[in-house]
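>>> Compute the structure for the input listed below.
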Amino acid sequence: MNRHKSHINRTALTLVGLVLLAAGALALAKALGAFGRRTGHLMTPAMERFAAQHQWFWWAVAAGLLVLVVLGLSWLLAQGGSDRVRGGLHLADGPDGVTRMNAGAATDAVTSELKALPGVQDAHTTLAGTPDKPYLRVNVTIDESTDVASFRTRLRNHVIARLRTALELDHLQSLVRLRLANTPKPRDLA
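Predicted structure coming up:
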């Protein structure tokens, strides 16, 4: 999830939480008699008369709740979204047609190349962004004995450079997360 989406989620959930907390506190205070005598009803008699006299009131309440449900569902569906490049990457237009490369094929090739490097235990890559302006995300688990500086140089100058050439890009932004493999500590056998 990107930072912008995370910020919107935190803000929206904070606002919804505060509104629900205030509504719950008001309902509890009313039930405990903070606004006069204790009653078993949440609505005042005037509110009940208003609802009974205006047929549209409950329809408006239902419409408002329906809008809240639709907003909630759209927010929930947005959480499942991804910024991965879908489909193909546009490489070239020519008189004979269009050249496209499947994003999955490109990342599979990079992942295979990474896993073949010495010291790499696991690797996972994705292309994110748009088909016209992709960026590469790389997660690599390496052995503790691997020289990180030389690995980074090999990754930048060979693996990422080869992908940039294949995609015919002048510049390919990349986010690389290196993780050192957990090696089990030796056990005492005595």
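>>> From here on, just use CA atoms for contacts and neighbour counts.
Will do.
>>> Quick check: longest helix in the protein by residues?
helix 3-31 (DSSP state H).
>>> Next, the buried residues of that helix.
By neighbour count on 16 or more other Cα atoms under 10 Å, the buried set for helix 3-31 is 27, 30-31.
>>> swap in stretch 105-116?
106-107, 110-111, 114-115.
>>> compare with the first, here's sequence two:
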Amino acid sequence: MSTSAARRALGRSYGAERALTLVAGLIATLAGAAALMVGLGWLGRFRGQRALLDPIAVRWLGDHALYARIGALVLGVLLLVLGLWWFFRSLRPEPRPDLQLDETPGAELTVTSAAIAGAVQADAEDITGVTRARVRAVGTKAEPALRVTLWLSEDTDVRRVWSDLDTYVLTRARESLGLDVLPTAVRLELDTAGPARVR
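Purely as a prediction, here's the structure:
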């Protein structure tokens, strides 16, 4: 199984958003720092007293109006394309792979992603100390992966929960699906407001 494909499947909901936020934050920080330096006069007292639109820049734009308009038009189109791509990418549902365990004609056996997630979730909620769980099957049919979130009660032995999850829940899922490798991203949270589970 491709490690990069598994990483993409497991990190899809956070990776791109974090990257975009980081880039936007860096640009805003640099712009703010530059404005602060100019306003405080660190780049010269005269420059700090100038108008927001530098007369030299305005004059240059007037002398090269055609190139400035073309540049602004190209930049606007690029920003529009980027914005539309990001908008439709955000609306696109995350793929949920259904696994075909048997492709024999007349005896096909397909396990849906909801069934996989439900079975793993039920097993994870049976672990002592886990108050609730949420599981999602992600990735592709050829390279499935799991995203697991566990809410733990207070004073839970995290090492034991981790061990039970690995040796019991995930091993059983791999064996049931006939997979050698099933990449899994696990998130642990403390459930302070959840009611006690009745068994």
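>>> And the TM-score between them?
After superposition, the two chains reach a TM-score (TM-score structural alignment, normalised by the length of structure 1) of 0.63; 178 aligned residues with a Cα RMSD of 4.3 Å.
>>> re earlier: adding distance to His124 of structure 1, write the buried residues of helix 3-31 of structure 1 out as CSV.
Conversion of those to CSV gives the following (distance: Cα to Cα, whole Å):
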residue, distance to His124 of structure 1
Ala27, 51
Lys30, 56
Ala31, 56
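>>> For structure 1, which segments count as strands?
88-94, 97-102, 120-129, 134-142, 174-180 (DSSP state E).
>>> The shortest one vs structure 2, average distance?
To tie it back to what came earlier, the one meant is strand 97-102 of structure 1. Averaged over the aligned pairs, strand 97-102 of structure 1 sits 3.8 Å from structure 2 after superposition, using mean Cα distance after the TM-score superposition for structure 1.
>>> same thing with the last one?
Plainly put, strand 174-180 of structure 1 ends up 3.4 Å away from its match in structure 2 on average once the two are laid over each other (mean Cα distance after the TM-score superposition for structure 1).
>>> List the buried residues in that strand.
Residues of strand 174-180 of structure 1 classed as buried by neighbour count (16+ other Cα under 10 Å): 174, 179.
>>> what's that strand packed up against?
When contacts are defined as 3 or more Cα pairs under 8 Å, 6 or more residues apart in numbering; DSSP states H and E, strand 174-180 of structure 1 sits against strand 134-142.
>>> Give me the residues contacting the strand it packs on.
The contact list for strand 134-142 of structure 1 (Cα atoms under 8 Å, 6 or more residues apart in numbering) reads 85, 119-129, 172-181.
>>> In structure 2, point out the residues matching that strand.
Counting by TM-score structural alignment, strand 134-142 of structure 1 lines up with residues 144-152 of structure 2.
>>> Closest one of the buried residues of stretch 105-116 of structure 1 to Lys5 of structure 1?
Nearest to Lys5 of structure 1, judged by Cα to Cα, of the buried residues of stretch 105-116 of structure 1 is Thr107 at 24.4 Å.
>>> Please say which position in structure 2 the closest one maps to.
Checking TM-score structural alignment: Thr107 of structure 1 goes with Ala117.
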